[in-house]
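Q: my questions are about this predicted structure, shown below with the sequence.
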Amino acid sequence: MHKAGIADEIRERIRRGGVFDGLIPCETAHIVIDLQNGFMGKGQVMEVPMARTIVPNVNRISAALRAAGGSVVFTQHTVDDEAIRTWPIFFEHFCGRKRRTSYIEAFTAGSQGHALWPELDVAHEDLVILKSRFGAFVPGSSDLHVRLQERGIDTLIISGTLSHVCCDATARDAMMMNYKVFFITDANATTTDAEHGATLTGLASAFCDVRDTQSILGLIATA
């Protein structure tokens, strides 16, 4: 797993007890971001090797929250014709021409790359949400906000990949939509320690309560 890499002044703030005192499980959802074959499998177009190491922690959080009466949500990064048409800035400038075709094929619904990683524990009551942008809360990206509000959710636990892209984007928007957000240091992963550490520092400074898996399990257990 990544070294946490949080800036010293932010780390000191976390040591003082975090942002939130606790959580109410039935009002909490564990949002598992994009742990799909296209990001997880060896040799895949967007392989994030470190993401394979966080799966046990992701499963532990999901199991604990389910048992306490909370919700678990899996998002799947999804490319379709509408996404390509309405998001040309990404597909034409950031995706890269050489990788574009492979990327689209990998994350088209129904493809092997689009499927959730088989080592994830997914229960029948969990939600699976398709999203067409990095952030799940961007208008038009998904119906995540509506589905969470239907369940009375006001607190989110964020895990998944990539820390500094989809996980970061979802966490920031969630806080600005007035969700309490926990971002888990050892249940998120990206391509380098530097990118992961910068993400944790930025989120801890103004957006999220940044904790490790053991800490969030403790909050769930004592709720």
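A: That came through, no problem.
Q: going forward, measure contacts and count neighbours with C-alpha atoms only.
A: OK.
Q: give the contact list for the residue most central in space within the chain.
A: Geometric centre of the chain, nearest residue: I33, 3.2 Å, by C-alpha atoms, centre = their mean. By C-alpha atoms under 8 Å, 6 or more residues apart in numbering, the residues touching I33 are 74-76, 158-161, 166-167.
Q: nearest residue to it in space, please, no chain neighbours.
A: G160 (4.4 Å; C-alpha to C-alpha, 6 or more residues apart in numbering).
Q: got it, and D80?
A: T108 (6.2 Å).
Q: before we go on, here's another structure to hold up against the first:
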Amino acid sequence: MTRALIVIDMQRGFDDLDFWGPTTNPDCEANVASLIAAWQAADEPIVVVRHDSRSEGSPLHPSNPGNALVEAVADAPAAVLVTKHVNSAFYGDPDLHAWLRERGIEELVVCGIQTNMCVETTARMGGNLGYDVTVVLDATRTFDLSTEVSGLGTVTRTADELMATTALDLQAGGFARIATTAELTEV
């Protein structure tokens, strides 16, 4: 067993578009469910990661119903649940890097929410730690983003642009390969 599926932050709170804004990739949850089924059929480990926001106003705060995992992930046969307060699953509890090393896992297949935040950060750290990382882009999603940036003014990107930029950065930067759900679930 040298490969694990890392399912990041597939939580009900991300369905609150009033909070997060416009999103993309409505097939994300179905694609994550397909990956989970493939891993389960192959008897390979599934790591579920949940973001426990420290901000009480966040839909992902543990006191809010949005902290709950979506059904497909909540019902998954997870080998371990990692809870975190930051972007990277490697800074959670239990220690993901130690858990993976103890089991001789060298390859990570990463999916979940948000593409350009927690998925990308976890993939980058995994690559830096020496793992062979694949990000399943069509099993991720994110949201439009706009903010003031010193020296640039207001910078705005659509969710589709952010997903494409993440794919470009991860693959061209050597952090991870980009794949589709079909590529990883075909028999």
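A: Everything's here; your move. Because the structure is a prediction, the values reported are computed rather than measured.
Q: and the residue nearest to I33 of structure 1, what pairs with it in structure 2?
A: Per TM-score structural alignment, the equivalent position to G160 of structure 1 in structure 2 is G112.
Q: pretty sure its match is in a helix, no?
A: No: in this structure, G112 of structure 2 is strand, not part of a helix, as judged by DSSP: H, G, I helix; E, B strand; the rest coil.
Q: what's around it, how many residues?
A: 27 (other C-alpha atoms under 10 Å).
Q: got a list of what it touches?
A: G112 of structure 2 touches 7-10, 28, 32, 119, 139-141, counting by C-alpha under 8 Å, 6+ apart.
Q: how close does it get to A30 of structure 2?
A: 11 Å (C-alpha to C-alpha, to the nearest Å).
Q: what does W99 of structure 2 give?
A: Taking C-alpha to C-alpha, one finds W99 of structure 2 at 27 Å from A30 of structure 2.
Q: also A72 of structure 2?
A: 8 Å.
Q: in structure 1, what range does stretch 41-53 of structure 2 match?
A: Using TM-score structural alignment, stretch 41-53 of structure 2 pairs with 67-79 in structure 1.
Q: could I get the buried residue list for the matching stretch?
A: The neighbour-count check on stretch 67-79 of structure 1 (16 or more other C-alpha atoms under 10 Å) flags 68, 70-79 as buried.
Q: which two among those residues are spaced furthest apart?
A: The most widely separated members of the buried residues of stretch 67-79 of structure 1, counting by C-alpha to C-alpha, are A68 and V79 (34.1 Å).
Q: and the lengthiest strand in structure 1, what does it pack onto?
A: Among the segments of structure 1 that qualify as a strand by DSSP state E, the longest is strand 180-189. Using 3 or more C-alpha pairs under 8 Å, 6 or more residues apart in numbering; DSSP states H and E, the elements in contact with strand 180-189 of structure 1 are helix 55-67, strand 155-161, helix 168-176, helix 193-206, strand 209-211, helix 213-221.
Q: what range does it cover in structure 2?
A: So strand 180-189 of structure 1 sits over residues 132-141 in structure 2, by TM-score structural alignment.
Q: mean deviation (superposed) between the matching stretch and structure 1, please.
A: On superposition with structure 1, the mean distance recorded for stretch 132-141 of structure 2 (mean C-alpha distance after the TM-score superposition for structure 1) is 0.8 Å.
Q: just the residues contacting that stretch, thanks.
A: Contacts of stretch 132-141 of structure 2 (C-alpha under 8 Å, 6+ apart): 23-32, 106-115, 119, 123, 126-127, 159, 163, 167, 175-181.
Q: distance check, E102 of structure 2 against M1 of structure 2.
A: Taking C-alpha to C-alpha, one finds E102 of structure 2 at 11 Å from M1 of structure 2.
Q: no wait, N128 of structure 2
A: With C-alpha to C-alpha as the criterion, N128 of structure 2 and M1 of structure 2 are 21 Å apart.
Q: who's more crowded, those two?
A: Each of N128 of structure 2 and M1 has its neighbours counted (other C-alpha under 10 Å); N128 has more, 14 against 11.
Q: wait, which of the contacts of I33 of structure 1 is closest to E125 of structure 1?
A: Using C-alpha to C-alpha, F74 is the member of the contacts of I33 of structure 1 that lies nearest E125 of structure 1, at 11.3 Å.
Q: quick check: closest non-adjacent residue to F134 of structure 1.
A: C166 (4.4 Å).
Q: for that neighbour, give me its contacts.
A: Per C-alpha under 8 Å, 6+ apart, neighbours of C166 of structure 1: 33-34, 134-136.
Q: go again with 10 Å.
A: C166 of structure 1 is in contact with 33-34, 77, 133-136, 160, counting by C-alpha atoms under 10 Å, 6 or more residues apart in numbering.
Q: next, see which of these are matched by contacts in structure 2.
A: Checked against structure 2 using both residues aligned by TM-score structural alignment, their matches' C-alpha atoms under 10 Å, the contacts of C166 of structure 1 keep these contacts: 33-34, 77, 133-136, 160.
Q: same list (those residues) but as CSV, adding secondary structure and distance to G218 of structure 1.
A: Listed next are the kept ones among the contacts of C166 of structure 1 as CSV, based on DSSP: H, G, I helix; E, B strand; the rest coil; distance: C-alpha to C-alpha, whole Å:
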residue, secondary structure, distance to G218 of structure 1
I33, strand, 22
D34, coil, 25
H77, strand, 30
R133, coil, 32
F134, coil, 30
G135, coil, 28
A136, coil, 27
G160, strand, 20
